[in-house]
Structures are given as C-alpha cells and as structure tokens.
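In: Make a model of this:
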Amino acid sequence: MSNPVVTQQPGAGPYGTNVQTGDWSSGLCSCCSDLLVCAFGCFCPFPLACYAANKYGENPCLACVPGGMASMRTHMRLTYGIQGTLCNDALMTTFCGWCEICRMAREIRFRNGDIS
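Out: Here you go, the predicted model:
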C-alpha cells in the first residue's frame, strides 16, 4: 500500500474556502456606519478608491484601470466568502460605482478592525 497524499490539493489557495455563504458587513447605502468613508466617497471618490486598493494590498493605481475595481470586488468576495457573481461585480461597480467603492472601503476597514 502506498503512502497517503498530505499536500494541498491543486487549486487550493489563500482565497478562503470558495464556499460563498457570507454577506457584506454593510449594505450598499449604509454610509452612516462609517462617516469618514462616506465623506471621502462624496467629495473625493478617486482617492477613496486608491485608498481602498492600497489597504487591500493592491496597487493604488488599480482604481484608474478599467475594470480594476470590479476585479478587486471579485477578489474580496472570494477571499471573504461573500455571495455573488462576476456579473454582479461588474454591474455594481459600473452602475453603483461610488457607493460600491464606499462599501468596499468599509468592508476593508471592518475586516482590519478599524471600525466595528
């Protein structure tokens, strides 16, 4: 009898369990839960997007790349086990862009323990 395989399966990585059972820590329009992010989202949306990308560990210029925030939203969902689809990620960042960037920034701050 041969020895059992004890290494990680192919495709397994640092992106959570790929079981999407969770939800975002705040709603799309829950700006009052973090007024600092809300103010930045209203008055300085591009710097907020750069801040969110940087805090998430990506290059801050990701906010300036077409589709960059949609790809970051997808990666966040996979990492945090949040339910959703690629189509939803693209639609939310395209049509609800600034509100979605605010929610992503709040999620990062929540996961880092900056807000409760």
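
In: C-alpha only now, for contacts and for neighbours.
Out: Noted.

In: for the spatially most central residue of the chain, what are its contacts?
Out: Central residue of the chain (Cα atoms, centre = their mean): Met76, 3.4 Å from the mean position. Met76 sits next to Ile82 when contact means Cα atoms under 8 Å, 6 or more residues apart in numbering.

In: Name the surrounding residues that touch the top helix by length along the chain.
Out: Of all the elements of type helix in the chain, the one with the most residues (DSSP state H) is helix 97-111. Residues external to helix 97-111 that are found in contact with it (Cα under 8 Å, 6+ apart): 24-31, 34, 37-38, 41-42, 45, 48-49, 51-52, 55-56, 69, 73, 92-93, 115-116.

In: One more sequence to fold, the one below, so I can look at both together:
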Amino acid sequence: MAFQSNVVTSQTTQYTVTTGRFSDWNTNVCDCCEDCGICLCGAFIPCILGCKVAQDNGDSCCLPFLPGAMIALRTSIRSKYNIEGSVCDDWAVMACLPLCGLCQMAREQKMRG
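Out: All right, here's what the predicted structure looks like:
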C-alpha cells in the first residue's frame, strides 16, 4: 500500500483594501459645555452615562465597570465612525481626562445618531 502526498506549491492570497477618509471628533475632548445635559450627567453620574454610551454602541451596560474597558469602548466608537486616532490616543484621553473623554463619546454618538 503506497501513500501519496499532495504538496501545495502555490497558494492564492486575497487582500481586502478599504480606502476611506478618516474624520475627526465633532467636538474636542474639553468641549464639555457643548451639551449641558451630557456635561452634568458626566460630572455627577458618570456611571449612568458610561452605561448609556456602552448600550448605544451595542455593548453591555456593565462594560464601563470593567478595568480598561472604557479605552476599548472609545476605540470601538472611533472605529465605528471612522475617526482618526490610535489606541495610544484613546488610552491617553481615558487615563488623563476620563470624564471629558466619556462626555466626548456621548456627544459624538448623539451627533451622529
């Protein structure tokens, strides 16, 4: 009984290239007073605002309570709306200005529907 082996000598590769323009955030991270309701919610009950932002993004309401999850949420929102930036930018904003970053995400979701 002889064994035959078929050796693959070439393999086709398929690349997907997406060309899209990056946009910017509609408001700056420190423009908290652009929407007074979001600003007050972010200042006094940020856990509620975090839950709303997560749910509006299609994530669990518990997401904001997990360590590091707000960075991932910001990255997800940035990707969803094709906003220019990096994970390092997201980390810097959420580490240094977490409430301002949260309010910025909420304003972005509200403006983009």
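
In: Give me the buried entries from the contacts of helix 97-111 of the first structure.
Out: 24-25, 28, 31, 34, 37-38, 41, 45, 48-49, 51-52, 56, 69, 73, 92-93 (16 or more other Cα atoms under 10 Å).

In: Now do the SS call for the residue nearest to the centre of the first structure.
Out: Under DSSP: H, G, I helix; E, B strand; the rest coil, Met76 of the first structure falls in the helix class.

In: do you know how far whichever residue in the second structure pairs up with it is from Gln109 of the second structure?
Out: Counting by TM-score structural alignment, Met76 of the first structure lines up with Ile77 in the second structure. Ile77 of the second structure sits 8 Å away from Gln109 of the second structure, going by Cα to Cα, to the nearest Å.

In: Leaving out chain neighbours, which residue sits closest to Asn54 of the first structure?
Out: Excluding the flanking residues, the one nearest Asn54 of the first structure by Cα to Cα, 6 or more residues apart in numbering is Pro60, at 4.9 Å.

In: How about the contacts made by that neighbour?
Out: Taking Cα under 8 Å, 6+ apart as the test, what Pro60 of the first structure contacts is Ala49, Cys50, Tyr51, Ala52, Ala53, Asn54.

In: Next step: the buried ones among the contacts of helix 97-111 of the first structure restricted to helices.
Out: Reading helices off those with DSSP H, I get Val37, Cys38, Gly41, Pro45, Leu48, Ala49, Tyr51, Ala52, Met69, Arg73, Met92, Thr93.
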